[in-house]
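> for reference, the sequence and a predicted model appear below.
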Amino acid sequence: MTVLPLRPPRRVRHETVTLAHGGGGSAMRDLVEDVFVSAFAVHEEGQPLEDQARLSLAELMARGDRLAFTTDSFVVDPLEFAGGDIGKLAVCGTVNDLAVGGAVPVALSCAVVIEEGMAVATLRRIAASIARTAREAGVRVVTGDTKVVARGACDKLFITTSGVGVIRTGLDLGIARARPGDVVLINGPLGDHGAAIMAARGELAVSAPVASDCAPLNGLIGALLDAAPGTRLIRDATRGGLAAVLNEMAEASNIGVRVAESAIPIRPEVRGFCDLLGLDPLYLGNEGVAVAVVPPEQADAALAALRAHPLGVLAAAIGTATAERPGRVVMDTPFGGTRIVDMLVGDPLPRIC
């Protein structure tokens, strides 16, 4: 029997991406295998790449009784910023969208649209960041796609990630499940991501000594659900910030929400940054903040579980669900007054994710 030697691994021979890297020929294979396949380890040694990932149904069913599926696109500007980059953001965003529904994330897809002329070195860093964050979250990138477009057809790099996860048996979280008396918890300070992105753009000649809070929250959420199995709902406070989550919850659950401004954790650097620019931290996007609503009898256990996790050290109980003023969010100010917290009409900071 003749044993054929393994072909040498493919290597990109250019410093920047060209249209040939999206043409389906050898240049594209070089890019895909060198930059992405090698980073993600999407196939076993010696096994061919297929046009789809194949997941064991038996392994999925052993984890729960329902499949969760989500997808998201990421167009953040700039691509790299303090605390993260578009690759880390893509993994965390999709993992967190699964986790807040009570799912254990299992596998991700990753599709990229690359602008002609992008530096291959930058692409390598982002691919490495995707792989590193996926390992941290305990998920695999199992399939993907690569497209290259002409200069000006996209802004450097766009990423779309989809994810599947399994929801444990008996768990039922939902935005419409809050009840009067429930306690609202958050796991950490608001506004870090939004402030970091704005500072990284440099458009306003204002700096903020703060890094993005971008992080996979599935471990934290798993600990929360173990401690408080009666948890009503969990949402990550991304675009629209905490204000959007609270308003969506109030409307969907037909309840009122009352929060205390003094209880909401915000870093002094972020507060000062927002004061300078006339922004409200309640509306800034976050990539590592989860909002959880739990029954009052489980609130102490839930808060303790959050604070015991590295991503929840500064967790706080910030308010309660009420039967008063259904659909409204009211904030108690430190001066003894109250104010209505509405949804934003527009977006104060586009392209944060």
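Structure received.
> going by C-alpha atoms from here, please, whenever you check contacts or count neighbours.
Will do.
> A237: neighbouring residues, count only.
Residues near A237, counting by other Cα atoms under 10 Å, number 25.
> correct me, but it touches Y283?
No: in this structure, A237 is not within contact of Y283 by Cα atoms under 8 Å, at 9.1 Å.
> which residues are common contacts for those two?
Among the neighbours of A237, those also in contact with Y283 (Cα atoms under 8 Å, 6 or more residues apart in numbering) are A244.
> and C274, what element?
For C274, the enclosing helix or strand under DSSP states H and E is helix 268-277.
> give me the residues contacting that helix.
Contacts of helix 268-277 from elsewhere in the structure, counted by Cα under 8 Å, 6+ apart, are G191, D192, A195, A208, P209, V210, D280, P281.
> for the protein, which helix extends over the most residues?
helix 120-137 (DSSP state H).
> now do the helix or strand just after it: which elements does it pack against?
Using DSSP H and E, the helix or strand that follows helix 120-137 towards the C-terminus is strand 140-149. Contacts defined by 3 or more Cα pairs under 8 Å, 6 or more residues apart in numbering; DSSP states H and E place strand 140-149 against helix 38-40, strand 103-115, helix 120-137.
> check these for me and report the most buried one.
Among those, the stretch with the highest mean neighbour count (mean count of other Cα atoms under 10 Å) is strand 103-115, at a mean of 22.
> tell me the angle of the strand or helix carrying D97 relative to strand 103-115?
Element membership for D97, per DSSP H and E: helix 86-99. Note on geometry: by axes from the mean of the first three to the mean of the last three Cα atoms, to 10 degrees, helix 86-99 and strand 103-115 are set 150 degrees apart in direction.
> can you give me how far helix 86-99 is from the chain middle?
On the basis of Cα atoms, centre = their mean, to the nearest Å, helix 86-99 sits 4 Å off its chain's mean C-alpha point.
> just checking, what packs against it?
Where contact means 3+ Cα pairs under 8 Å, 6+ apart, helix 86-99 is packed against strand 66-74, strand 103-115, helix 120-137, strand 157-167, helix 218-227.
> what helices or strands is the longest one leaning on?
What it means is helix 120-137. helix 38-40, helix 86-99, strand 140-149.
> and the ones you listed as a markdown table, adding distance to D182?
Listed next are the helices and strands packed on helix 120-137 as a markdown table, based on distance: least, Cα to Cα, whole Å:
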| stretch | distance to D182 |
| --- | --- |
| helix 38-40 | 42 |
| helix 86-99 | 21 |
| strand 140-149 | 36 |
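> most packed of these?
helix 86-99 (a mean of 27).
> and the angle from it to strand 66-74?
150 degrees.
> got the contact list for helix 86-99?
So helix 86-99 is contacted by 68-76, 79-80, 104-105, 108, 126-127, 129-130, 133-134, 137, 159-165, 214-218, 221, 236, 287, 353 (Cα under 8 Å, 6+ apart).
> alright, now check it against this:
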Amino acid sequence: MYKAPERILLGHGSGGRLSHDLIKHFILPAFANPVLSELHDGARLTIDGARLAFSTDSYVVKPRFFPGGDIGKLAVCGTVNDLAMCGAEPLYLSAGFIVEEGLPAGELQQIIASMQSAALAAGVAIVTGDTKVVEKGAVDGLYINTAGIGRILPGVDIDARRVKPGQTVIVSGYLGDHAIAVMSERHGLTLPAQIVSDCAPLNKLVRELLTAVPAAVTMLRDPTRGGLATTLNEIAADAGVGIILEENAVPVRPEVQAVCEILGFDPLYLANEGKVIVIVEKEYNEQVLAIMRQNALAGSACIIGTVTEKPPGQVALKTMVGGLRLVDMLAGEQLPRIC
């Protein structure tokens, strides 16, 4: 039986099981409606015959600047990607800033310039927003909220209910780079130069894929908070299927794996900000991989697993020695404030 916490914990923002409990027992009962109940990366709406996607997210990453990106780039790419995961072409964003008194003006200018650059790269316009300044100590420098709206591409139906046994799980590239890059900057660690955040807008990659083979793709998700393991657990639970991953197929850079082994992290749970999980009908495997690998953001795209009947609602990892171990949803928080 669920027991409500007396206080909200940092782990409730992890994207893992505590986050799911917070949503299920606090938020959904108050706001329940058919659109919200889908719990995808964004809401899918039909207005006067137009199929639209709408999403919002808030960014509290610490530190604000890290190898490969900053909070501004992250805010734009994160919302663009959430819309893309709905099968939509992102069009317009809003930007809300909560600024702590004393933040250097030059730093704010740098972050805004980064947002401008990311928006241009994604082909979206920031068309409205808000700014609040609060007293020193009320926030940690700067928090950003972005919301976005996009048009769902013709013939596209991204829905967990379409995920069936026999389909294939593909990921667009190496996992865990973002989390390790942020952690290294946070703790002053010196890591190899190739470990930088993968933060990038995925909408053009997704559009290329969905334009070429719209019927082949049943599910899209970006494995952000909670990482690959949590995201696949969400899909398995929503679809009522099992997912079996091949350990030797999951792409993790040796440098990232080494850091994880030293610090006790599991790369399956590390956050990513420029990767996409694609679930496709098996007969389209080679075509989908060929399309993805032509894009610079998915040159290392690969098959990592299969959708199965069992274990229903769960994810398992086939180890390199041939055994199976269950891969549960993230329980707490490996790295807080990662996005």
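Yes, it's here. Since we're looking at a predicted model, the values are computed, not measured.
> re the thing from before, now the helices and strands packed on helix 86-99 of the first structure as JSON lines including distance to F40 of the first structure?
Output for those, formatted as JSON lines (distance: least, Cα to Cα, whole Å):
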{"stretch": "strand 66-74", "distance to F40 of the first structure": "19"}
{"stretch": "strand 103-115", "distance to F40 of the first structure": "10"}
{"stretch": "helix 120-137", "distance to F40 of the first structure": "5"}
{"stretch": "strand 157-167", "distance to F40 of the first structure": "13"}
{"stretch": "helix 218-227", "distance to F40 of the first structure": "20"}
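> looking at those, spot the one closest to G336 of the first structure.
Evaluated over these, closeness to G336 of the first structure peaks at helix 218-227, with 32.3 Å, by Cα to Cα.
> need the next SSE after that closest one, C-terminal direction.
strand 233-236.
> run through who's touching that next one.
96-97, 100-101, 173-175, 177-178, 245, 286-294.
> now, those residues that are in strands?
A290, V291, A292, V293, V294 (DSSP state E).
> and the last one, what does it touch?
V294 of the first structure is in contact with D182, V183, V184, L185, A228, G230, T231, R232, L233, A302, counting by Cα under 8 Å, 6+ apart.
> please redo it, this time with the cut-off set to 6 Å
D182, V183, T231, R232 (Cα atoms under 6 Å, 6 or more residues apart in numbering).
> chain neighbours aside, what residue packs nearest to it?
Residue nearest to V294 of the first structure in three dimensions, not counting chain neighbours: T231, with 4.4 Å by Cα to Cα, 6 or more residues apart in numbering.
> give me the number of residues near that neighbour?
T231 of the first structure, neighbours per other Cα under 10 Å, totals 27.
> and L28 of the second structure, by the same measure?
Look at L28 of the second structure: counted by other Cα under 10 Å, it has 14 neighbours.
> how is it assigned, secondary-structure-wise?
helix (DSSP: H, G, I helix; E, B strand; the rest coil).
> returning to what we had before: out of the contacts of V294 of the first structure, who's nearest G64 of the first structure?
Among the contacts of V294 of the first structure, and counting by Cα to Cα, the member closest to G64 of the first structure is T231, at 17.5 Å.
> so which of the helices and strands packed on helix 86-99 of the first structure is nearest G144 of the first structure?
Counting by Cα to Cα, G144 of the first structure lies closest to strand 103-115 out of these; the figure is 4.5 Å.
> could you give the angle of the closest one to strand 140-149?
20 degrees.
> in the second structure, what range does strand 103-115 of the first structure match?
Per TM-score structural alignment, the counterpart of strand 103-115 of the first structure in the second structure is residues 88-100.
> pull the distance from the matching stretch to the chain's centre.
Worked out by Cα atoms, centre = their mean, stretch 88-100 of the second structure lies 16 Å from the chain centre.
> average offset between it and the first structure?
Comparing stretch 88-100 of the second structure with its match in the first structure after superposition yields a mean distance of 0.4 Å (mean Cα distance after the TM-score superposition for the first structure).
> residue contacts, A82 of the first structure?
A211 are the contacts of A82 of the first structure under Cα under 6 Å, 6+ apart.
> how close does it get to L282 of the first structure?
Distance, A82 of the first structure to L282 of the first structure, using Cα to Cα, to the nearest Å: 21 Å.
> go on, L67 of the first structure?
For L67 of the first structure relative to L282 of the first structure (Cα to Cα), the value is 32 Å.
> so the aligned residue in the second structure for T320 of the first structure, which of the three states?
Counting by TM-score structural alignment, T320 of the first structure corresponds to T306 in the second structure. Secondary structure, three-state DSSP: T306 of the second structure is strand.
> show the contacting residues for the closest residue to T306 of the second structure other than its chain neighbours.
Distances taken as Cα to Cα, 6+ apart put T168 closest to T306 of the second structure, at 4.7 Å, once the chain neighbours are dropped. Taking Cα under 6 Å, 6+ apart, we find T168 of the second structure in contact with I279, V280, K282, T306.
> and T168 of the second structure, what pairs with it in the first structure?
Counting by TM-score structural alignment, T168 of the second structure lines up with V183 in the first structure.
> what does A299 of the first structure align to in the second structure?
Mapped onto the second structure by TM-score structural alignment, A299 of the first structure lines up with N285.
> secondary structure class for its match?
Under three-state DSSP, N285 of the second structure comes out as helix.
> ok now the helix holding C274 of the first structure, how far from the chain's centre?
Centroid separation between helix 268-277 of the first structure and its chain, computed with Cα atoms, centre = their mean, is 23 Å.
> please apply the same query to stretch 74-87 of the second structure.
Chain-centre distance of stretch 74-87 of the second structure: 8 Å, with Cα atoms, centre = their mean.
> now swap in stretch 271-286 of the first structure and tell me
That offset, for stretch 271-286 of the first structure, works out to 20 Å (Cα atoms, centre = their mean).
> so that stretch corresponds to what in the second structure?
Alignment note (TM-score structural alignment): stretch 271-286 of the first structure is matched to residues 257-272 of the second structure.
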